[in-house]
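Novice: next come a sequence and a model predicted from it.
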Amino acid sequence: MATALKYLRGYPANLLQQVSLLLEQGRLGDYLQQRYPEQHGVQSDKALYAYAMQIKQEYLRNAPGLDKVLYDSKLDVVKHALGLHTAVSRVQGGNLRAKKEIRIAAVFREAAPQFLNMIVVHELAHLREFEHNKTFYKLCEHMLPGYQQLEFDLRVWLTWRSSAQQ
């Protein structure tokens, strides 16, 4: 069962038991559908960029700009469960320019709007705080109250999705 719960490593045993039980009973998908019945409408890279910029403008006006925000079909969801933020440095003339990018795994095109919001907030928070530390999670919670519950539920959704594909 440990492999089935690979997205939930580090969570308390009682939560893992509850998820395992729902999974074994074939009720995890129903639980998630009841809790998150909608799918978001942000399907194109252009729409995703606009969506991320709107959140950035509201909460992180003074943070560095974003050059690109896109869905990436090559992102390995196990290694990068949420997405990837990068700063690509290039020499332009005599200057060194850093391009900031956010890449979100393409699988999240099918996610609930709350999950997409959580992923974008997570990646945007890295513009201010690189490490996953207390300050980082405090910023995520400020931008999206209930962030930690949504992150857990997203990981449950990934667990259900991967078990349904087996």
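Specialist: Thanks, I have the structure now.

Novice: C-alpha only now, for contacts and for neighbours.
Specialist: Will do.

Novice: so who does the residue positioned nearest the centre of the chain touch?
Specialist: Nearest residue to the geometric centre of the chain (CA atoms, centre = their mean): residue 119, 2.5 Å. Residues near residue 119 by CA atoms under 8 Å, 6 or more residues apart in numbering: 82-83, 104.

Novice: included below, for side-by-side comparison, is a second structure:
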Amino acid sequence: MPPLKYLAGYPADLLDQVRRAIDDGSLGPSLARRYPEGHEVRTDRALYDYVTGLRSQYLRNAEPLSKVVYDNKLQVIRHALGTHTTVARVQGNRLKAKREIRVASLFKEAPAAFLRMIVVHELAHLKESDHGKAFYALCTHMAPDYHQLEFDLRLWLTASELAVG
């Protein structure tokens, strides 16, 4: 059994349950039943509209985003499913900041709930830079089932890797 790299840090009894689901072949099908709905957010423009819609709903006072794109260079192996960056430039005597969000391209084919979870995570970084208590409170404000979605996304990544490998 390969190591469950996406689930590192979870309790041993939970990992045993996951291993049993992998062994009996039920992990992928159970996730497919739980998250059957896909999404239509396939282009960078659609992703920008989706992200700015969530931002305007939950973070009206946050700085605007200058760019939101799918990025096929983001590597899940390096634990980057999405990134947020702030680029500061000096223009004359003013400092201009541009904020960008990049989402790994694999989310074009992911269930809608997982895309939302990644977007919520990256949007929360507009207000909270660290993964602290306030950060996760903001994530659960935008997606009340955030923690379950994060765990299920890790399961989905594990099942997807096993299906390919």
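Specialist: Thanks, I have it. In this text the structure is predicted, and so the values were computed from the model without any measurement.

Novice: rewinding a little: assumed the residue nearest to the centre of structure 1 was part of a strand.
Specialist: No. Secondary structure of residue 119 of structure 1 (DSSP: H, G, I helix; E, B strand; the rest coil): helix, not part of a strand.

Novice: on that earlier part again, restricted to strands, list the contacts of residue 119 of structure 1.
Specialist: If you go by DSSP state E, these have 83, 104 in strands.

Novice: for residue 2 of structure 1, state which of the contacts of residue 119 of structure 1 is nearest.
Specialist: Proximity of the contacts of residue 119 of structure 1 to residue 2 of structure 1 (CA to CA) peaks at residue 82, which lies at 20.0 Å.

Novice: next up, the contacts around that closest one.
Specialist: By CA under 8 Å, 6+ apart, the neighbours of residue 82 of structure 1 are 104-105, 119, 122.

Novice: ok, the closest residue to residue 83 of structure 2 other than its chain neighbours to residue 79 of structure 2 distance?
Specialist: Sequence neighbours aside, residue 102 is the residue nearest to residue 83 of structure 2 in space, at 5.1 Å (criterion: CA to CA, 6 or more residues apart in numbering). Going from residue 102 of structure 2 to residue 79 of structure 2 by CA to CA, to the nearest Å gives 13 Å.

Novice: between these two, which one's more packed in?
Specialist: Neighbour count, other CA atoms under 10 Å: between residue 102 of structure 2 and residue 79, residue 102 has more, with 25 against 10.

Novice: what sits against that one?
Specialist: 68-71, 82-84.

Novice: how about a cut-off of 10 Å?
Specialist: Residues in contact with residue 102 of structure 2 (CA atoms under 10 Å, 6 or more residues apart in numbering) are 44, 47-48, 67-74, 80-85, 118-119, 122.

Novice: pull out the buried members of the residues you listed.
Specialist: 44, 47-48, 67-71, 74, 81-84, 118-119, 122 (16 or more other CA atoms under 10 Å).

Novice: and what about residue 97 of structure 1, helix, strand or coil?
Specialist: strand.

Novice: which residue comes closest to residue 123 of structure 1 once chain neighbours are left out?
Specialist: residue 85 is the one closest to residue 123 of structure 1 (CA to CA, 6+ apart), at 6.1 Å.

Novice: quick one: the one you found is in a strand?
Specialist: Yes. Applying three-state DSSP, one finds residue 85 of structure 1 inside a strand.
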